[in-house]
Structures are given as structure tokens and as C-alpha cells.
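Enquirer: Give me the fold of what follows.
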Amino acid sequence: MRYFNVMILGPTQSPYEGGVFKLELFLPEEYPMAAPKVINIDLFFKYDLHVFCICWDML
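Expert: Next up, the predicted model:
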């Protein structure tokens, strides 16, 4: 199992409150020695990011 659909809810009392952020997460065979790939599939997010990095400490 290396492919995940992820949904992150915006934290309360933040500019992202009420937001729902949908991502595709793919773990390569080399994981954890190779970084996971994360794709934003929520095209209506105001910054319109399609591929970006996530700080795992925040999750």
C-alpha cells in the first residue's frame, strides 16, 4: 500500500479554518530513504499549488 488519498481540515482560528485540502500521497519503494510525492488535487485552493512539500512535523 503506497498510494493514499488524504484530506486535511484547516485548523480552527487560522486563515485556513473551514478549508478542506485534498492531496494524493505516494510513497516510493525506496521510502523512507526517498521522499514521498504529494500532489494537491484541490484546484480551487487560492494559491493554486499543484506540487509542493509538506513539513511532516506539522501533521
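Enquirer: From now on I want contacts and neighbour counts done on CA atoms only, so please keep to that.
Expert: OK.
Enquirer: Verify the contact between residue 5 and residue 21 for me.
Expert: No: judged on Cα atoms under 8 Å, residue 5 makes no contact with residue 21 at a distance of 10.7 Å.
Enquirer: of the two, who's got more company?
Expert: Taking other Cα atoms under 10 Å, residue 5 and residue 21 do not tie; residue 21 has more neighbours (17 against 12).
Enquirer: Give the next helix or strand downstream of the helix or strand that one falls within.
Expert: In this structure, residue 21 sits in strand 20-26 according to DSSP states H and E. Where DSSP H and E defines the elements, the next helix or strand beyond strand 20-26 is strand 37-40.
Enquirer: Could you also give me the structure for this second sequence? I'd like to compare it with the first:
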Amino acid sequence: MSSTDQSSASQEGEKKLKPCCACPETRKPRDQCIIERGEEHCSKEIAAHKECMRKLGFKV
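Expert: So this is what the prediction gives:
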């Protein structure tokens, strides 16, 4: 398999993962923080979740 084929297969695998199901380990703390403290106090949790989503190939 060429690197182009591998990259294509990787992207197909990522597309099957829906944003709502990605990164539960960062989404839950982010959501909890926003509920309890408000979005303006949760920049660390929001940034961690965005970074996780980007690593999975989502454009945030």
C-alpha cells in the first residue's frame, strides 16, 4: 500500500467517527466545567478538547 493509499484509508476511518462521539475523555470535563462555572472560566478544558478533536482530523 502506498503512502497515498494509507492516508486515504486513514481519512476514511476518521470520517466514520462522528464529532459527538470523539474525545469523550475531554468532552465530559469541558461540558461539566461550562455547566458549573460558565464558558469564560473553562478555557483550559475547551482548548484540551479542541486539541483532541484536531488530532482526530476534525477541523475546529
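Enquirer: Report the TM-score for the pair.
Expert: The TM-score (TM-score structural alignment, normalised by the length of the first structure) is 0.28; 32 aligned residues with a Cα RMSD of 3.7 Å.
Enquirer: Which of the residues in the strand holding residue 21 of the first structure are classified as buried?
Expert: Neighbour-count burial for strand 20-26 of the first structure, counted by 16 or more other Cα atoms under 10 Å, picks out 21, 22, 23, 24, 25, 26.
Enquirer: so what's residue 37 of the first structure closest to, chain neighbours aside?
Expert: residue 26 (5.2 Å; Cα to Cα, 6 or more residues apart in numbering).
Enquirer: Also residue 8 of the first structure?
Expert: Spatial nearest neighbour of residue 8 of the first structure, chain neighbours left out: residue 21 (5.1 Å); criterion: Cα to Cα, 6+ apart.
Enquirer: Now do the one you found against residue 37 of the first structure, distance only.
Expert: Distance of residue 21 of the first structure to residue 37 of the first structure, computed by Cα to Cα, to the nearest Å: 16 Å.
Enquirer: and what of residue 9 of the first structure?
Expert: Going from residue 9 of the first structure to residue 37 of the first structure by Cα to Cα gives 20 Å.
Enquirer: right, and residue 21 of the first structure touches residue 39 too?
Expert: No: checked against Cα under 8 Å, the pair residue 21 of the first structure and residue 39 is beyond contact range at 10.7 Å.
Enquirer: quick one, helices of the second structure?
Expert: 3-16, 24-37, 43-55 (DSSP state H).
Enquirer: Mean neighbour count added to these, as a markdown table?
Expert: A markdown table is the format used below for the helices of the second structure (neighbours: other Cα atoms under 10 Å):
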| stretch | mean neighbour count |
| --- | --- |
| helix 3-16 | 11 |
| helix 24-37 | 15 |
| helix 43-55 | 16 |
